[in-house]
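1. Give the three-dimensional model of this entry:
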Amino acid sequence: MADAFDEDCDYLFKAVLIGDSGVGKSNLLSRFAKDEFRLDSKPTIGVEFAYRNVKVSEKLIKAQIWDTAGQERFRAITSSYYRGALGALLVYDITRRATFESVKKWLRELRQFGSSDMVVILLGNKLDLGHSREVSQEEGNHLAEEEGLCFMETSALEKLNVEEAFLLMITKIHEITSQKSLEAKADEILTKQLGGGEKIISIDEVTATKRSSTCCSK
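-> Model prediction:
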């Protein structure tokens, strides 16, 4: 399936939502993309995705978020969707310790199929069910620090930290992509200088951003 890209956008960023089945990935995405929450949400079959445009540092970014199925029988299908993803939200349910214990398994999969500089945010979801908590916030923080991840606790039902989590991931992706664009621009200028020509032509920003978006949409 071809990635949709609006000419008005400066970047297209692909990211994935991963974690065990039933941790609330689909409702996190629908809350972010459409500000909706469904109590009767069904498990994702295979992969679904949604778009949302956000502005970061005066740049318009189309965020393409893929919601992957958590059931083991779909793993062969969904692992291919890691390719080209610049970010991941790794979700567990704070009321189900087993989903927290699966986090390292998901991280291994991310690191096997994803890029080495992928931005990963660890999310402890269902904060609204804190009275049934099985995983403490301190445990989530400790694991995130141990693995070099950012960490938040969220509630898709009560809209707690959902927007903040997605925007944190998108902002960090933008920082990395912008740095790569600057480095590419510097390399091109240096190449022209070393070529012996007196005239130095730098690539314009639109070209750089469109090149970045193409790269991100593999």
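
2. okay, CA-based contacts and neighbour counts for the rest of this
-> Fine.

3. What is the longest helix seen in the chain packed up against?
-> If you go by DSSP state H, the chain has its longest helix at helix 162-194. Judged by 3 or more CA pairs under 8 Å, 6 or more residues apart in numbering; DSSP states H and E, the packing partners of helix 162-194 are helix 25-34, strand 87-93, strand 119-125, helix 205-216.

4. Please identify which of these is closest to residue 15.
-> strand 87-93 (4.5 Å; CA to CA).

5. now for that closest one, which elements pack on it?
-> Going by 3+ CA pairs under 8 Å, 6+ apart, strand 87-93 lies up against strand 11-18, helix 97-101, helix 103-113, strand 119-125, helix 162-194.

6. TSV for these, including distance to residue 132 and mean neighbour count?
-> Formatted as TSV, the helices and strands packed on strand 87-93 follow (distance: least, CA to CA, whole Å; neighbours: other CA atoms under 10 Å):
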stretch	distance to residue 132	mean neighbour count
strand 11-18	22	26
helix 97-101	11	17
helix 103-113	20	15
strand 119-125	12	25
helix 162-194	20	16
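
7. need these in CSV with distance to residue 50, can you?
-> Below are the helices and strands packed on strand 87-93 laid out as CSV (distance: least, CA to CA, whole Å):
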stretch, distance to residue 50
strand 11-18, 10
helix 97-101, 24
helix 103-113, 20
strand 119-125, 18
helix 162-194, 13
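
8. Nearest to residue 26 among the ones you listed would be which one?
-> strand 11-18 (8.4 Å).

9. could you say what helices and strands that closest one packs with?
-> By 3+ CA pairs under 8 Å, 6+ apart, strand 11-18 packs against strand 59-68, strand 87-93, helix 205-216.

10. most tightly surrounded among these?
-> When those are scored by mean count of other CA atoms under 10 Å, the highest mean neighbour count falls to strand 87-93 (a mean of 26).

11. burial of residue 146, as a residue count?
-> 9 (other CA atoms under 10 Å).

12. picking that back up, of the helices and strands packed on helix 162-194, which approaches residue 168 most closely?
-> Of the helices and strands packed on helix 162-194, nearest to residue 168 by CA to CA is strand 119-125, at 8.3 Å.

13. and for comparison, fold this next one:
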Amino acid sequence: MPQLRPKSQSRDVKIAVIGNNTVGKTSLSLRFIYGDFHPGYFHTRGGDIYLKQIKVHDQTVNLKLVDTAGHPYQRSLIGPLYKDADGVIILYDVTSEKSFNALDDWIIAAQENNCREVVLVGNKLDLCKDSKKQEEVTNELKLIADRHNLRHYLVSAKTNLNVNRPFNRLLREVLQRQAAEQARALIKDKEEVHQLQTTEKQVSGCFDCIMS
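-> You can find the predicted model right below:
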């Protein structure tokens, strides 16, 4: 009898953070991985990879977080870094209209690179001092997220506001999808084994008839 795999089996998950330059991709990545905020501007060249092992419910996740560059001249080069990613955070700066207007292009890029789960995230919410501005930003993000049927979050890497939420959501969705895919593969394997056993019995029966 085949042994059942333990529920605590570790899983590998690749999540990428993409978006325009200076929107805070590195700050967000470092805040999630290390829990610290680094106020200096990091000019990412190509992409940086961070590894972290975390617990999601009863499962251990080996997370590979890809922090990508956002300069226009590098966009054609970073695609392979996040191609086939299990999850993608498309980040923009809530104080930058240019980065907001680029969201559609980044969504298309994620689709073209076969990224599975995608969320939209607005960073630097701490710079929206009054409630009216926060409401405006919220409505703008919700509008584009609804148009593409994507989940959306507003965060601040500086103050650590909501930083874990998009990552945790992606991780849960990725694990659910992986579990469903594993279940389908198991059912398919059982069906193939059953079909093979049935075929072998039929062949054996015909052979017995010939020899009798």
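
14. Work out the TM-score between the chains.
-> Scored against TM-score structural alignment, normalised by the length of the second structure, the superposed chains reach a TM-score of 0.84; 189 aligned residues with a CA RMSD of 1.8 Å.

15. What distance do you get for residue 17 of the first structure to residue 32 of the first structure?
-> 12 Å (CA to CA, to the nearest Å).

16. Centre of the chain to stretch 150-158 of the first structure, how far?
-> Centroid separation between stretch 150-158 of the first structure and its chain, computed with CA atoms, centre = their mean, to the nearest Å, is 15 Å.

17. same question but for stretch 88-102 of the second structure, I mixed them up
-> Worked out by CA atoms, centre = their mean, stretch 88-102 of the second structure lies 17 Å from the chain centre.

18. one step back: same list (the helices and strands packed on helix 162-194 of the first structure) but as JSON lines, adding distance to residue 106 of the first structure.
-> As requested, these are exported to JSON lines (distance: least, CA to CA, whole Å):
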{"stretch": "helix 25-34", "distance to residue 106 of the first structure": "14"}
{"stretch": "strand 87-93", "distance to residue 106 of the first structure": "8"}
{"stretch": "strand 119-125", "distance to residue 106 of the first structure": "11"}
{"stretch": "helix 205-216", "distance to residue 106 of the first structure": "22"}
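
19. Correct me if wrong, but residue 49 of the first structure is in a strand.
-> Yes. Using DSSP: H, G, I helix; E, B strand; the rest coil, the assignment for residue 49 of the first structure is a strand.

20. Pull the contacting residues for the closest residue to it other than its chain neighbours.
-> Excluding the flanking residues, the one nearest residue 49 of the first structure by CA to CA, 6 or more residues apart in numbering is residue 66, at 4.2 Å. Contacts here follow CA atoms under 8 Å, 6 or more residues apart in numbering; on that basis residue 66 of the first structure touches 14, 15, 16, 17, 47, 48, 49, 50, 81.

21. same thing but at 7 Å, please
-> Listed by CA atoms under 7 Å, 6 or more residues apart in numbering, the contact partners of residue 66 of the first structure are 15, 16, 17, 47, 48, 49, 50.

22. Any idea which of the helices and strands packed on helix 162-194 of the first structure gets closest to residue 172 of the first structure?
-> Where these are weighed against each other on CA to CA, the nearest is strand 119-125, at 6.8 Å.

23. Now do that closest one and strand 87-93, the angle between them.
-> 20 degrees (axes from the mean of the first three to the mean of the last three CA atoms, to 10 degrees).

24. average distance between the following helix or strand past strand 119-125 of the first structure and the second structure?
-> Heading C-terminal from strand 119-125 of the first structure, the first helix or strand you meet, by DSSP states H and E, is helix 137-147. For helix 137-147 of the first structure, the mean distance from the matching residues in the second structure following superposition reads 0.8 Å, by mean CA distance after the TM-score superposition for the first structure.

25. Residue 142 of the first structure and residue 150 of the first structure, how far apart?
-> Taking CA to CA, one finds residue 142 of the first structure at 11 Å from residue 150 of the first structure.

26. Looking only at neighbour counts, state which of these two leads.
-> Shown here are residue 142 of the first structure and residue 150; by other CA under 10 Å, residue 150 has more neighbours (19 against 14).

27. residues contacting the residue nearest the centre of the second structure?
-> What sits nearest the mean C-alpha location of the second structure, by CA atoms, centre = their mean, is residue 87, with 1.1 Å. Going by CA under 7 Å, 6+ apart, residue 87 of the second structure touches 14, 15, 16, 115, 116, 117, 118, 170.

28. Using CSV, lay out those together with distance to residue 61 of the second structure.
-> Output for the contacts of residue 87 of the second structure, formatted as CSV (distance: CA to CA, whole Å):
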residue, distance to residue 61 of the second structure
14, 10
15, 12
16, 15
115, 19
116, 17
117, 16
118, 18
170, 12
